[in-house]
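Peer 1: give me coordinates for this.
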Amino acid sequence: MSTPLPGVATDEDGLRNGIHIFTAVLLMVAVASSFQMALIDAAINLILIAAFAAVYFLGSIPVDSWPDGKKQAWIVLLTALWIGEMVVSPVGIYLVFTLFFVYLQVLDELRGVISVVFAASVAVIMQIPNGLTFGGIMGPAVSAVISLAVYYAYRSIQRISSEREQLINQLMDTRAQLAQSEHDQGVIAERQRLAHEIHDTVAQGLSSIQLLLHAAEREVRDTNNAHARDNALERIDQARRAASENLAEARAMIAALTPDSLSRHSLKAALERMADSFGQAGELSIEVDIDGEVRELPMPVEAALLRIAQGAVGNVVKHAEASRCRITVTYEEDEVRLDVVDNGRGFDLQSVRTRRAEMGHVGVEAMRRRAEERGGQLTMESQPGGPTAVSAVLPTPVEGFD
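Peer 2: Next up, the predicted model:
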């Protein structure tokens, strides 16, 4: 018997149960025919019917696990009992319906069809002694054709059902893979965002503290200079305040991912505080200018401007060797522009574009991503030996805040 297709075991059992019920009805009709026979013939008829019923019902349960030889022996025994029943009672011919389905289910396709043709031919031949009629020929022939049609229609339904189930499983797997992919992309994006947050807050703050402590260390070494000691104490105090501010930034980032300075001050004030901290750490003059009509911006836009300014000024302090830096915020009708310009040594823009954003080199990429996340863009102008200008333009909503 062919192996049941995946997902259709219930349908297979339904077909078998239907055949079992149909066979039981035919057997009861055959038993009823015994009332019209002589005693001996009736006894033989009942014995054959009981034997056929026992062989059929007891064998139909474990037949799937039997080897081919045992299956064929079971079919031969059922066929022999059926022929014997036809010899005793003409009603036994109707059991050919059961044999048709048994052949098709237990044997392979070719042998099953051959066995159906054989059983139909035997049913016709057994009628010859009593006189063969047109109905006697057409009955088994039409029954065989109907049985084949029903069986193959059922198998087609099974195949379609199996293919549909496989398709549904594939769609479910694809949906699960897409969901996992979206989750992974979300995790990656969140990691990048947190990396940028940490770079622009904790990393920049720690860098400022490091610069302040290095300066204090140099001045403390000159123990004979009271002014140097006073400067060292001032540097240490600045480092303490920078550490306090960065601790507040870190706590705010963890709690709400909103810059702590913006939650308590305006954008201009937050920029001035940041400029003062970086200016003292890098020993340079940083000015903050505002152009245009100042207006309240959505918190995400102000946060992006502050973080971009922190990144740009942090690079000035660490790399530019500049003495002056200017931060300008320009308010226009439908956008806001941030410019950070320094008089440092400059750099080769092409080397920055081709350098990968690896650990310790995420500053420029972080600023660019922040601008793009708000629908804006970031541009840089610089050359070795010359000044550097960083410009970020972000759109601002005309009505309401996003």
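
Peer 1: contacts and neighbour counts: CA atoms only from here.
Peer 2: OK.

Peer 1: what's the helix or strand for Cys325?
Peer 2: strand 324-331 (DSSP states H and E).

Peer 1: which residues touch that strand?
Peer 2: Residues outside strand 324-331 that contact it (Cα atoms under 8 Å, 6 or more residues apart in numbering): 284-295, 309, 313, 316, 336-344.

Peer 1: with stretch 19-27 instead?
Peer 2: In contact with stretch 19-27 (Cα under 8 Å, 6+ apart) are residues 49, 53, 57, 94-95, 98, 101.

Peer 1: buried ones from those, can you make that a ChimeraX selection?
Peer 2: This is the ChimeraX syntax for the buried subset of the contacts of stretch 19-27, where burial follows 16 or more other Cα atoms under 10 Å:
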select :49,53,94,95,98,101
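
Peer 1: the contacts of strand 324-331, buried ones only, as a PyMOL selection?
Peer 2: Selection of buried members from the contacts of strand 324-331 for PyMOL, criterion 16+ other Cα under 10 Å:
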select buried, resi 284+285+286+287+288+309+313+316+336+337+338+339+340+341+342+343+344
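
Peer 1: which ones among the contacts of strand 324-331 are found in helices?
Peer 2: In this view, the contacts of strand 324-331 that belong to helices under DSSP state H are 309, 313.

Peer 1: tally of neighbours for Leu39?
Peer 2: 11 (other Cα atoms under 10 Å).

Peer 1: could you also give me the structure for this second sequence? I'd like to compare it with the first:
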Amino acid sequence: MSPPTPGAGPAGDLPLTPVSNTTRILRFLRISLHVLVAVLLAVGMVNAGGKIVALLLAASFALLYLAGTVYHNRGGRYSPAHAIAWLVGITALWVFMTLASPSFAWLEFPLVILASYLLPVPASLLAAALILCFTLSITGPASGVGGLVGPTIGTGIAVLIFHSYTALRREAEHYKQLAADLEAAQLELAAAERAAGVAAERARLSREVHDTIAQGLSSIVLLGRALDKQLDRPGDARETLDIIRHTAADNLTQARRIVAGVSGAHEPLTQRIDALARSAEQRQRALGTPLRVTVNAADLPGPAADVAERVVREALSNIVRHAHATEAVITVDVLGDQATIDVYDDGVGIGTREGFGLTGLRARVEEAGGALTVEGNVLAATIPV
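Peer 2: Sure thing, here's the model as predicted:
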């Protein structure tokens, strides 16, 4: 029976140097113990002088020791009573072997280590003392002072080796637990990052869909209702139908951009805002309320221009659907390292409760490092350039 190898299992496979180094040391000590037993047993059998009884006892000792060791190393677990019985068995065989041939006395050292491993500390110290006393009774009278000092020092070293082994094993188990905790923390962090990434992507797609497709579909619904009222006026109905087709085509373009992961159009911001203003005027006219949109816009670099376009698009969508306005003014300017976007209308203004569109727009502006304010009939945003 041999001490178990700490550091095994999934956590022990983590690339932590303290665990791997300590495990190698423990494995070396365990193998060294078995090698020491085999060497001392072989030396004793050679020096037994052909005594049949001693050789048979040595063979029995080897078989019992090997059986217990193999069983344990293959994952078997002894109860404390069975482990002590195994220790008593090989110790009894060693006693009879030594009585038959004193050359087996040096097996005392590995037996002391095994006793220290299998028994509680007080019992192990008592067992080591008894084993030492028996060894001295065999070797002392024939060998003089050397026969007394050698086994005594050897027994002390054996006890010291065991306690060093125990300290190393405790350290290996400590690092093994640290490795397991680290692995669990890494898995938990990865899961949290995945969840956060999924939530962020869902929020981004929600804003993209609302700012493009949802607004366009809402306009189409409103225009469709206006078209029902214009069926007796073919000219107006034709114009409204053209606006519906244009809005649907723009929605299709925006949907393709979302699928392709393209953040914005390639045209300058001034052209994009002007196109949004003319489209808003057409939709409002088709709904029966003329709207004039004035644009005073400066060009902005790519990322800032995309955010500015979203601000203007959301503001115009709210004006067309809710404001009942006749005048609107869009102003985009650059002041130092800040771009300002202001959209004013003469309609009913925005209520105190913000809807999904303004909430998503505020998040988009803040992600760009800017700020969004809504006061009555004015929607304003600042974005770093």
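
Peer 1: what range does the strand holding Cys325 of structure 1 cover in structure 2?
Peer 2: Using TM-score structural alignment, the residues of structure 2 aligned to strand 324-331 of structure 1 are 327-334.

Peer 1: stretch 299-310 of structure 1 too?
Peer 2: With TM-score structural alignment applied, stretch 299-310 of structure 1 matches the range 302-313 in structure 2.

Peer 1: mean distance, the matching stretch to its aligned residues in structure 1?
Peer 2: On superposition with structure 1, the mean distance recorded for stretch 302-313 of structure 2 (mean Cα distance after the TM-score superposition for structure 1) is 0.9 Å.

Peer 1: translate Val46 of structure 2 into the numbering of structure 1.
Peer 2: Matched to structure 1 by TM-score structural alignment, Val46 of structure 2 sits across from Ala32.

Peer 1: any idea which helix or strand carries its match?
Peer 2: Using DSSP H and E, Ala32 of structure 1 falls in helix 9-32.

Peer 1: and for the very next helix or strand once past that helix, what's in contact with it?
Peer 2: Counting by DSSP H and E, the next helix or strand C-terminal to helix 9-32 of structure 1 is helix 39-60. Applying Cα under 8 Å, 6+ apart, the contact partners of helix 39-60 of structure 1 are 20, 24, 27, 30-31, 34-35, 74, 77-78, 81-82, 84-85, 88-89.

Peer 1: closest to Ser161 of structure 1 among these?
Peer 2: Nearest to Ser161 of structure 1 out of the contacts of helix 39-60 of structure 1 is His20 (Cα to Cα; 23.4 Å).

Peer 1: report how many residues lie close to that closest one.
Peer 2: Around His20 of structure 1 there are 16 other residues, counting by other Cα under 10 Å.

Peer 1: return the residue of structure 2 aligned against it.
Peer 2: That one, His20 of structure 1, aligns with His34 by TM-score structural alignment.

Peer 1: ok, now Gly136 of structure 1?
Peer 2: Checking TM-score structural alignment: Gly136 of structure 1 goes with Gly147.

Peer 1: repeat for Arg368 of structure 1
Peer 2: With TM-score structural alignment as the criterion, Arg368 of structure 1 matches Arg362.

Peer 1: then Ile93 of structure 1?
Peer 2: Using TM-score structural alignment, the equivalent of Ile93 of structure 1 in structure 2 is Ala105.

Peer 1: what sits against the nearest residue to its match once chain neighbours are set aside?
Peer 2: Closest residue to Ala105 of structure 2 apart from its sequence neighbours, by Cα to Cα, 6 or more residues apart in numbering: Thr98 at 5.5 Å. Contacts for Thr98 of structure 2 (Cα under 8 Å, 6+ apart) come out as 54, 104-105, 138.

Peer 1: sorry, back to before: the match of Gly136 of structure 1 - how many residues pack around it?
Peer 2: A count of neighbours around Gly147 of structure 2, defined by other Cα under 10 Å, yields 17.

Peer 1: helix/strand/coil for it?
Peer 2: Of the three states, Gly147 of structure 2 takes helix under DSSP: H, G, I helix; E, B strand; the rest coil.

Peer 1: that one touches Leu132, doesn't it?
Peer 2: No: at 11.2 Å, Gly147 of structure 2 does not count as touching Leu132 under the criterion of Cα atoms under 8 Å.

Peer 1: hmm, back to that, out of the contacts of helix 39-60 of structure 1, flag the one nearest to Arg264 of structure 1.
Peer 2: His20 (82.7 Å).

Peer 1: okay then, goodbye and thanks.
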